[in-house]
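S.K.: I'd like to go over a predicted model; first the sequence, then the structure.
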Amino acid sequence: MPDKIRRLLPLLGHSGGSRDAMTCLYRCGNACDHPVPNESSNPYLGDVVNAEMSRRGVVRAGAVGAMVLGFGGTVAAAAAPAAAAPIEAAPIEAVPATLRDRHHVKAGKLTFEKVAPNTLDKVTIPAGYQTAVVLRWGDAVEAGAPAFNLANQTAAAQSKQFGYNNDFVGVLPIPGCDDRALLVVNHEYTNEELMFPGFTSLDALTVEQLKVAIAAHGLSVVELERVRRTGQWKPVKSRRLPYNRRITALETEFRLTGPAAGSVHLRTAADPKGKTVIGTVNNCAGGVTPWGTVLSGEENFNQYFVGGDAVPEEAKPKLTRYGITTTARYPSGSRKWDRAQERFDLAKHPNEANRFGWIVEVDPFEPDAPPRKHTAMGRFKHEGANVIVAGDGRVVAYMGDDERFDYLYKFVSEKKFLKGNSHAARRHNLTLLESGTLYVAKVTGDSPAAEIDGTGKLPADGGFDGKGVWIKLVSGTRSYVPGMTAADVLTFTRLAGDAVGATKMDRPEDVQPSLRTGKIYAAMTNNTNRGVGTNAPADEANPRNANKHGHIFELVEDRGDHTGTSFRWSIPILCGDPADASTYFAGYDKSAVSPISCPDNVAFDSAGNLWISTDGNALGSNDGLFATPIEGRERGHLKQFLTVPRGAETCGPFVTGDDRSVFVAVQHPREISGATVDKPASTWPDGDYAKPAVIVTWRTDGGPIGS
């Protein structure tokens, strides 16, 4: 990819609380009202401080897991993870040269005037900036799309129009066109009350309306053009839009790749070979790859399936671990999609749910190419995946499983990334995520357990930090979890993590490597169940009980080797009100920082500043977008850059590689109980009724965003 094209690519940026009951219903199927899916007996961090893993213990856990969950057969030459090696700090200089910028990483101040918390029904931005809507629900995507008609929606129309509840945002420059780019957006879920006039209940929806909702899920690819060489972008208006594309849950075919493709777990009556899936659902965050594709994470897919009570008994523990109800036909929050497409009824198609929960790869430059679901990267509630090229040329993807008490993962490719713009190099790179090694994280703290009291009080050494190991789960077609085949591990990855004793985290969401430093940052959104009842108490990696504000987790691979198996970690930011003693901002003066709650997505600008979007602000104000330096004297000086309308979530963000634009997806504005499309609680963005939309913000003087 030419340098002038790379300038627009991000530096791999991107992606509890106060959520309303409507959000809980539609976003995740009332997950917080259900038992915690992770019922494993994995020791919490306080039990294993400074302890090495016991091979015998791992083997025993794997055998018990296999027996209880009904995995049959044996695994040839199954191996247990090795004991953790001593871990040394990896200085910035140790990061492979391919990951470092040519220039020295310099700390710099963020110069924008921070935005004050508020509850306004609009987007607020700093002085000296402008913002505009790029696309909203119902806007035309594909050529020939009809004008949006709220009173007469059809699945055929929605399949050509911008979908609902936009989440991940990626912007990829079109080679040879400095002022043209492709916008790729996830459409995570739908709010039927806010979509259909006269709505009374999900049961009362017509089959056509259900199909509209199914079609409103998926992704959109839209060609953009720069406005007068500013930081503003808008959709290209043309009769010929060769790249524009809607990918839907209704009818788009996806190809399964990797070791689990074709396995017995993925075969259905409609697809006896287990190689082709119709649609993608609940696509949350994602990432842009160095070879110009987009990765999209399938997250809360469990809520779309009914009939779990009628599946074979041996399948029920596996479904339950993924949050699928097996005691009732219609669980709380069910979408009733089985009325429109039978495949969502597990009583008739028990393997259909196994075909969701993957990382999806979309090539926006090949509109006729089928999107792919990569089984080698494991199946769980993916927030997203972000890739970095390691020193030896292999690519490494970092991922979080967005559930209370679930795990952090990484995937290391078998093949190496090929540089250059040739057709052969790109064809090769498109196969990188089809084979490799999948790991899960186990962390230990370096402070006495007695010093971690659940309040967020810093231990005696002045910081929450420690060591960690990456436990190998599967490599190629070889399982490293006794009692589970490679297909078992990849299809039921949560169970493999349980078996090897992975560390339970506080909802690990977006996980993002910095190309300036090689460090990795993960958003731990919140976990109000931490330390409540019989749930695992606070530990050094998750240091607050009833953690309603979340924290940022920083990971440094040992010796800068992203393909290695050991690392150091720390918590630079404990979110919340800076006036609260339980908060921490990397030691920065807390009187100067903005309050922040429930971090969700993270991204970087070219200066290496960390950008954080929030979801479910538990401080009583709107969600927003924040930025902070992560190196130098300004490390921890967090400032709020914008806020979204009340009830909305801030998704994305995406800072273009030239730092002139930041894109944000405003998801579910005024998603508040009692609101309907007839009686909206918001009129953003057009003054009539609430519509999810993607916005772009830029500096009026043409300078770089933030600094």
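M.R.: That came through, no problem.
S.K.: can we go C-alpha only for contacts and neighbour counts from here?
M.R.: Noted.
S.K.: so who does the residue positioned nearest the centre of the chain touch?
M.R.: Closest to where the C-alpha atoms of the chain average out (CA atoms, centre = their mean) is Glu383, at 2.3 Å. Glu383 is in contact with 15, 283-286, 297-299, 399-402, 509-510, counting by CA atoms under 8 Å, 6 or more residues apart in numbering.
S.K.: part of a helix, is Pro367?
M.R.: No - in this structure, Pro367 is coil, not part of a helix, as judged by DSSP: H, G, I helix; E, B strand; the rest coil.
S.K.: which residue packs closest to it, ignoring adjacent ones?
M.R.: In this structure, Pro367 finds its nearest non-sequential neighbour in Tyr243, 5.8 Å apart by CA to CA, 6 or more residues apart in numbering.
S.K.: for that neighbour, give me its contacts.
M.R.: Tyr243 sits next to Leu182, Val221, Val222, Glu223, Pro364, Phe365, Glu366, Pro367 when contact means CA under 8 Å, 6+ apart.
S.K.: TSV please, covering those and showing distance to Tyr26.
M.R.: As requested, the contacts of Tyr243 are arranged in TSV below (distance: CA to CA, whole Å):
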residue	distance to Tyr26
Leu182	29
Val221	24
Val222	26
Glu223	29
Pro364	28
Phe365	32
Glu366	32
Pro367	30
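S.K.: another structure for you, compare them:
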Amino acid sequence: MSEKKPISRRTFLAYLGTGAAAIVAASSGLGAFQGKAFAADALFSLQTNKITDAFQPIEPAANGELLLPKGFKAHVLAAYGDSINPKGDVFGYGSSFTRFFPIDGSNVKGLLWVNHASDHHGPHNGRRTDGQLSLAQIKATLANQGASIIEIYRDQDGDWKMDTESANARRITGYDPFELTGPARGSQSVHGAATVQGTVVCGSGVQTLWGTVLCGEGRFGAIGRDTGLDQTHYGWIWEGHPGDRSFQLRKHTALGRFQHGGAAMTLSKNGRVVVYMGGSAAHECIYKFVSKGTYAASAGKANAELLTEGKLYAADLEKGQWIELTIEAVRRTLDDSDFRVPSPLNKRKETLTDLFREQADVLTHAHEAAVILGATPTDRPAGLALHPSDGSLYVSHTSHARHGNIHGYMNRVIEKNGDPGADSFDFDVASAGGSSSGYSCPESMSFDSNGNLWTASDMPADKLNQGTIAAFKNNGLYLLPASKKQGGSALQFASAPGSAHFAGQSFAPDERTLFLSVQQPEPGESAPSSGAWPNRPGDRAPLPAVVAISGFHA
């Protein structure tokens, strides 16, 4: 990988103005440079102090510290085990998706929603001699799942802190009751359940148009088996409200059950809610839900009902078609004597035929239904983001070494006529990981308001500093500037401590603060040491945490 040199703001603006490095905004107006200085200056308004102010990109590093460019500082808001409120609730394990909800419109005080994505047992991974978890281990494991809602503020010195006396701070765990909504509620597919226990492995999330949060349950299999939970009750997208405890936690079965990765929400041209979804596992597909009803801003939280009924699709990337997942189509395909089970399913045709009896079965086994109907399995489509100007969908395909996809890539989905409710789309590769692009294994993605794409890498902890990913050293956070033209390298903004990786990057409304999760490797994984990061008094082991990064000003 070619050496990156620190660059000045003037050089950086010129770099963007020539479209040398990245990815996206030529269709948006932001990318229409036309040889003028206007567009570059607009990206870095000194009046707005946007997060995209110039910074000196850092070099790849392999040590136990969280590294940032000169002039930036990370404030640890909460780490695993920290008390978050007077009740004594503690911050969960495996920090991931974040979202800041201002209090009274403030950019420096609000509630921070943080998901917990551990698909192991956190520090409680010891087992009895018979190989099973003890009751105490099960209790600890489930208590660490879900989400933490913490209250945070920036003090007079500019440091971000958590208010541990907040009455608004709370936990959502593997023990809270969740209502099932939609077609699978009460069905045989979920063994008649209308209410289920808790949530697990909540890596991804998205803020809804009405101010709630949708969270995707990811690789739930190991947790479900080891804790004795009903597997059909997990793998859904659930909805919660950051500030309203009375809002009933609910899992929306109409959006399908699979190993969820990222999600993104928008509206179709006729006002229907569209939720794009990806998977966190190999061979997963890209999905789209389109509500039956239409969105009304005046309805507020009542818009949650729109997620209880609609159509679920999966993408055929070769044909550029959205395939509706229906029981009629699945049964028709399985009844065809020429049908052969696609290899990713690894199941007998007879088993699949017995599995699908009604529409609830299609939703409960959405991945199987999608592959049966010809949707395209991909290499972990874990990160999703909508471009803020043209609305096109970006999906990160993290990697799949056995397919020869070592460094991953990002693709772009452009709906027909620019309508998210369309039944067809164009598809292309927007950026490929590797030495020429300056990043590897992209996972979580987000755009800032200027159309610059931020992505966090997820190179396997036990492969760091080895083989063809060795040049990238530790995992990082990268900026791909707003330009459609390809070439050049991504700009590395942060380097993760040791074998950790970043996730859930999000911005405060004024884009002067970046919130970022630091996911430490799971216990027992063979990986480079992270020392005792975050290295606070009393820290004796590396801890997953969430940080606020400041320094985004002229």
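M.R.: Good, I have the coordinates. As the structure is a prediction and not an experimental result, all values here were calculated from the model.
S.K.: where does the TM-score land?
M.R.: TM-score for the superposed pair, counting by TM-score structural alignment, normalised by the length of the second structure: 0.80. Supporting figures: 478 aligned residues with a CA RMSD of 2.9 Å.
S.K.: how near is the residue nearest to Pro367 of the first structure to Ala216 of the first structure?
M.R.: Taking CA to CA, to the nearest Å as the measure, Tyr243 of the first structure falls 19 Å from Ala216 of the first structure.
S.K.: and for Arg404 of the first structure?
M.R.: Distance, Arg404 of the first structure to Ala216 of the first structure, using CA to CA: 27 Å.
S.K.: just to be sure, the residue nearest to Pro367 of the first structure is in a strand?
M.R.: No - Tyr243 of the first structure is assigned coil when assessed by three-state DSSP, not a strand.
S.K.: quick check: the gap between it and Leu224 of the first structure.
M.R.: 10 Å.
S.K.: okay, and the common contacts of these two?
M.R.: By the contact definition CA under 8 Å, 6+ apart, Tyr243 of the first structure and Leu224 are jointly contacted by Leu182.
S.K.: the corresponding residue of the first structure for Thr98 of the second structure: how many residues sit nearby?
M.R.: For Thr98 of the second structure, the aligned residue in the first structure is Val169 (criterion: TM-score structural alignment). Other residues near Val169 of the first structure number 31, with proximity taken as other CA atoms under 10 Å.
S.K.: picking up where we left off before, for PyMOL, what selects the buried ones among the contacts of Tyr243 of the first structure?
M.R.: In PyMOL syntax, the buried subset of these is picked out as below (16 or more other CA atoms under 10 Å):
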select buried, resi 182+221+222+223+364+365+367
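S.K.: where along the first structure do the helices fall?
M.R.: Secondary structure of the first structure (DSSP state H): helices located at 3-6, 21-28, 55-69, 155-158, 207-215, 316-321, 423-429, 486-491, 493-499.
S.K.: those helices into a markdown table, with extra columns for distance to Asp558 of the first structure and mean neighbour count?
M.R.: Output for those, formatted as a markdown table (distance: least, CA to CA, whole Å; neighbours: other CA atoms under 10 Å):
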| stretch | distance to Asp558 of the first structure | mean neighbour count |
| --- | --- | --- |
| helix 3-6 | 29 | 15 |
| helix 21-28 | 36 | 19 |
| helix 55-69 | 22 | 17 |
| helix 155-158 | 48 | 21 |
| helix 207-215 | 44 | 23 |
| helix 316-321 | 32 | 19 |
| helix 423-429 | 26 | 14 |
| helix 486-491 | 26 | 26 |
| helix 493-499 | 22 | 25 |
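S.K.: ok, which of the ones you listed comes nearest Thr248 of the first structure?
M.R.: helix 207-215 (5.1 Å; CA to CA).
S.K.: tell me what that closest one is packed against?
M.R.: helix 155-158 (3 or more CA pairs under 8 Å, 6 or more residues apart in numbering; DSSP states H and E).
S.K.: residues touching the helix it packs on, excluding its own?
M.R.: With CA under 8 Å, 6+ apart, helix 155-158 of the first structure has contacts from Gly138, Ala145, Pro146, Phe148, Glu208, Gln209, Lys211, Val212, Ala213, Ala215, Ala216.
S.K.: state the number of residues packed around the equivalent of Asn475 of the second structure over in the first structure.
M.R.: Taking TM-score structural alignment, the alignment pairs Asn475 of the second structure with Asp623 from the first structure. Using other CA under 10 Å, Asp623 of the first structure is surrounded by 33 other residues.
S.K.: who touches Tyr295 of the second structure in this structure?
M.R.: Applying CA under 8 Å, 6+ apart, we find Tyr295 of the second structure in contact with Leu267, Gly271, Arg272, Val273, Asn303, Leu306.
S.K.: now tabulate those in a markdown table and tack on distance to Ser389 of the second structure.
M.R.: Listed next are the contacts of Tyr295 of the second structure as a markdown table, based on distance: CA to CA, whole Å:
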| residue | distance to Ser389 of the second structure |
| --- | --- |
| Leu267 | 14 |
| Gly271 | 18 |
| Arg272 | 19 |
| Val273 | 18 |
| Asn303 | 24 |
| Leu306 | 25 |
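S.K.: show me which of those residues is closest to Thr455 of the second structure.
M.R.: For the contacts of Tyr295 of the second structure, the closest approach to Thr455 of the second structure (CA to CA) belongs to Leu267, at 24.1 Å.
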